[in-house]
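Colleague: The sequence and its predicted three-dimensional model are supplied below.
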Amino acid sequence: MSFASLDLIDGLLRTLESIGYKTPTPVQKQAIPAVLAGRDLLAAAQTGTGKTAAFALPLLQRLAMEGDQAAPNHIRCLVLVPTRELAEQVYQSFHTYGFNLPLRSAVAYGGVPMEPQLTKLRKGLDVLVATPGRLLDLHRKGALEFGQLQALVLDEADRMLDLGFAADLDLLFAVLPPERQTLLFSATMPEPIRKMAAQLLRNPLTVQASAPNTTARTVRQMVFTTDKRNKPELFVHLLRKEGWGQVLVFVKTRKGVEQLVGLLQGEGVSADSIHGDKPQPARIKALKRFKANDVQVLVATDVAARGLDIEALPLVVNFDLPTVAEDYVHRIGRTGRAGAEGEAISLVCADEVELLRAVEKLIGNVLPRAEEQGFEADHRVPSTGAPVAAAARPVAKPAKPAKAAPPRAAAAAVDNTPRPAGGFGGLKEELPPKEKQRSRGPIYGARPGSPGAGTGTKRGGGPTSAAGGRSGGGGKVVVTATRGAKSAAHAAGRAAVKTGGRGNKR
């Protein structure tokens, strides 16, 4: 089947040919005819399968064929998205697809000055892509009217609810004209979204281009188990050992993002960040640098889990597992797009076992596990199901030469035997064997009071280490003791006291 067989007009077909689109994806085959016919639509498909084109192409055609002009401060089509990055991406898609059509489009989101958005709205727009908060601000100022609205698209509506936009959406739905075409697209369709669809859509066509909440078959997924304090070291080790090139890393918190970026830059790795505390121009700049391969590692919160379309991105790393299992699907959907191969690796510690269980339940698959020698977990991650052998992993070619790392042995399979309850994280605390009671080198971001934790991540002179000594001034904090080392120091002190020497004081 070709795009021409979907009854698209010549202006759109010429654009699709110029950008190399030849064959419609399954979701496009089902959605485009329905949208052209004016049907409401509830569509679910994996990320990277062409959902944006599935609604943008037919909507642009309908707007162009009707030939109407938008009055000042009015819009004819509204696309609502949860994040600024996704808003920018969807707007660029409309702009590209409609290049040969006499239509006006714009994007509106927070974090940037409002005046340029007001200027475009004064002329009237055929298509506005917006986040809910900024859209409400424009409407309250009297800069935006909905009297000519013909079509509403909710893209990634589940994420809008996760981010707390439910109240904003209720306010918007109250002022939108009831006679309109409504399209709801997302990669996941939890029950709250289906309830919303039942209230907003009229006799909708349901499009299920793939099983709900599934991940692309072209993405190889696996888990490295380790302790929380060892994650930063393990990531840097794998980055060098595997020769990773371009890597998108997801971290749970904004503070954690900046900590990891600081560590990577200190190790000579080019890295940048995207998170909610960062000004929008800086977020746009970071993404552009990453797409241009000027930055090897982009570290982000879930604000980047949707809306980042990076061509041929080879690898996504979950430094922390997401608290919402559906976000795992969106995160790893940044790789393996449009049928390309990709890889998704998760670094998992014992207190994330329930998050891992939720992810595996959602995707219907127990992820293969491995441990890297030298970074084994003292607190074992309990089994979440039947053991799965670790799949062979292709080595992604680096975009830039990476520093050589000291040779280490290959990853070893993890023992998935369930552990008895009790102690840390619901697990019985097991002391490592003597051969494991060694220094692990620099430890970044260990919890205060945890085994191996020092003074945290501060740089500067003279912080006290976990073993009671002091690190050298002017450089990074180097914590040389892990669990077992401190006990050994105390034991040595007691022996010295018995022989008349001076022991270490607590």
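Modeller: In hand now; what should we look at?
Colleague: switch to C-alpha atoms for all contacts and neighbour counts from now on
Modeller: Will do.
Colleague: Would you map the strands across the protein?
Modeller: Secondary structure of the chain (DSSP state E): strands located at 41-44, 75-80, 105-108, 125-130, 151-155, 181-186, 205-208, 219-225, 247-250, 271-274, 297-300, 315-318, 342-348, 369-370.
Colleague: Now those strands in CSV, please, with extra columns for mean neighbour count and distance to residue 138.
Modeller: Shown next, in CSV, are the strands of the chain (neighbours: other CA atoms under 10 Å; distance: least, CA to CA, whole Å):
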stretch, mean neighbour count, distance to residue 138
strand 41-44, 24, 27
strand 75-80, 24, 12
strand 105-108, 22, 9
strand 125-130, 26, 10
strand 151-155, 22, 17
strand 181-186, 24, 21
strand 205-208, 16, 32
strand 219-225, 23, 41
strand 247-250, 26, 32
strand 271-274, 25, 26
strand 297-300, 24, 29
strand 315-318, 23, 36
strand 342-348, 23, 39
strand 369-370, 24, 49
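Colleague: Distance to residue 424 added to the ones you listed, as a markdown table?
Modeller: As requested, the strands of the chain are exported to a markdown table (distance: least, CA to CA, whole Å):
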| stretch | distance to residue 424 |
| --- | --- |
| strand 41-44 | 40 |
| strand 75-80 | 43 |
| strand 105-108 | 47 |
| strand 125-130 | 45 |
| strand 151-155 | 41 |
| strand 181-186 | 38 |
| strand 205-208 | 43 |
| strand 219-225 | 16 |
| strand 247-250 | 25 |
| strand 271-274 | 32 |
| strand 297-300 | 28 |
| strand 315-318 | 23 |
| strand 342-348 | 15 |
| strand 369-370 | 21 |
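Colleague: Against that first model, consider the following:
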Amino acid sequence: MSFKDLHLIKPLLKAVAASGYAEPTLVQQRTIPFVLDKKDVIVSAQTGTGKTAAFALPILQQLYDKQDAPKKGKKIRALIISPTRELAIQIQQNFKTYAEFTNLKSLVVFGGASIEPQIDMLKNGVDILVATPGRLLDLHKQDYINLDYVETFVLDEADLMLAMGFIDDVKKIDRLCPEKKQTLLFSATIPYKIEELANTILKDPERIDVTPTKSVAKDVSQVLYYVPKQSKIELCLHLMRNTIEGNVLIFRRTKYGVDKLEETLSKNGFAVNSIHGDKPQSERQNALNKFKNGYVKILIATDVAARGIDINELDNVLNFDMPNVAETYIHRIGRTGRAGNTGKAYAMCSADEKSYVKTIQNAINVQIPVETEHPYPLDPKAQPVVHKRQGSKYKKGRKSEASKKKKKRWY
């Protein structure tokens, strides 16, 4: 199938060709016809499947007939909500690319950046607005955004929206838009809460599932290292010096863990950057750009910050911390081995993470090969360290003030 078979107009076909895409992906083949028919849609698809174009191209086509509206008269007719700044920026860049041969105008607004330039651009008029929930509601409250003309409402990465606590904001934004509109919901997974949300804001939606949540790309080779938790950083340094070649995306569970590992690698002479939610937007974008352009070979990230990062040629993924959800592991390592390239996925597992490995292997129906020849092996019989609850802050033999007072009762 070609993009022409999807009945896209010539300006969009020209833009797609200029971007180097020859054939639509499965999610694009299945989604675009329904969106062009103005039906509500729920799509379950992973990052990297081409889902942004699956809604961007048909939205642009639907708006194209009114593209000659003067810039000052443009109204927001398509609204895309994204949970993170990086995702929002990436989506708007896609819209800008595909709209190159039209007069349709898109804009992205997000928190963590100055609001004044965003207000100035909104005043010039915009057809398509991509936004994070908080900044959108803030701008609407200040009367800089009017959602009365929205024809298509898109929720991207809905499960991440749920995880970040944005569902109430999403419902509020939905109520600010006209009741009669097309709603598209995209999510890597469809947990119960997302199903509940879909039943609330979508009308008789078409359901599309193109997510092989239980499989791993055949071009990704996996290897597992059992290692004591306290030796993980040493093993990471060993792998970086002796085993891992090319660029690598390292996943850590917490923001503190990201910062700690970045500091250690940097002190050991590695050029490294990191991204997580507490870093300023400009810093995060700069780190991502340096990694994409090859100036830095190591990028450390949390799952939330990395969601939506699209890197065409990623050589390696390193799971410094094992995820406790199988789908998260699949999403992580699915970022490498794309577009005909091979990739390598490394995982380090401590004693307290053994059950996670079992869950992952059951889900993907594959036994991940274990590498035992390394300097920091874990005793196969090792059990998770259970830290005893600390007692009173007072030293042994020293009575608390409360205890002393208790004894000074007068009868």
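Modeller: Noted; the coordinates are in hand. Please read these numbers as outputs of a predicted model, since none were measured by experiment.
Colleague: Quick one: closest of the strands of structure 1 to residue 29 of structure 1.
Modeller: strand 205-208 (10.0 Å; CA to CA).
Colleague: so how far is the closest one off the chain centroid?
Modeller: 26 Å (CA atoms, centre = their mean, to the nearest Å).
Colleague: Show me what that strand is in contact with.
Modeller: Strand 205-208 of structure 1 is touched from outside by 27, 30, 31, 34, 39, 40, 41, 42, 43, 44, 45, with contacts defined as CA atoms under 8 Å, 6 or more residues apart in numbering.
Colleague: for these, which one is nearest residue 202 of structure 1?
Modeller: residue 40 (6.2 Å).
Colleague: wait, what's in contact with the closest residue to that closest one other than its chain neighbours?
Modeller: Spatial nearest neighbour of residue 40 of structure 1, excluding adjacent residues (CA to CA, 6 or more residues apart in numbering): residue 204 at 4.6 Å. Residues in contact with residue 204 of structure 1 (CA under 8 Å, 6+ apart) are 39, 40, 41, 42.
Colleague: now do residue 280 of structure 1
Modeller: 111, 112.
Colleague: From residue 159 of structure 1, how far off is it?
Modeller: For residue 280 of structure 1, the distance to residue 159 of structure 1 equals 19 Å [CA to CA, to the nearest Å].
Colleague: And for residue 123 of structure 1?
Modeller: Taking CA to CA, one finds residue 123 of structure 1 at 31 Å from residue 159 of structure 1.
Colleague: who has more neighbours, these two?
Modeller: residue 159 (23 against 15; other CA atoms under 10 Å).
Colleague: Apart from its chain neighbours, what residue comes closest to the more buried one?
Modeller: Residue 159 of structure 1 sits nearest to residue 82 (CA to CA, 6+ apart), 6.2 Å away.
Colleague: that older thread, of the contacts of strand 205-208 of structure 1, which pair is most distant in space?
Modeller: 39 and 45 (18.1 Å).
Colleague: who's more crowded, those two?
Modeller: Set residue 39 of structure 1 next to residue 45 and count neighbours by other CA under 10 Å: residue 45 wins out with 24 against 19.
Colleague: what residues are up against the more buried one?
Modeller: Residue 45 of structure 1 is in contact with 27, 51, 186, 187, 188, 208, 209, 210, 211, 212, counting by CA under 8 Å, 6+ apart.
Colleague: and what of residue 362 of structure 1?
Modeller: 213, 214, 325, 326.
Colleague: among the residues you listed, who's most crowded?
Modeller: Busiest of the contacts of residue 362 of structure 1 [other CA under 10 Å] is residue 213, holding 24 neighbours.
Colleague: what's the neighbour count on the nearest residue to residue 305 of structure 1 once chain neighbours are set aside?
Modeller: Among residues not flanking residue 305 of structure 1 along the chain, residue 331 sits closest, at 4.6 Å (CA to CA, 6+ apart). Neighbourhood size, residue 331 of structure 1 [other CA under 10 Å]: 26.
Colleague: Span of stretch 140-156 of structure 2 from start to end?
Modeller: Start-to-end span of stretch 140-156 of structure 2 (CA to CA) is 20 Å.
Colleague: All set now, cheers.
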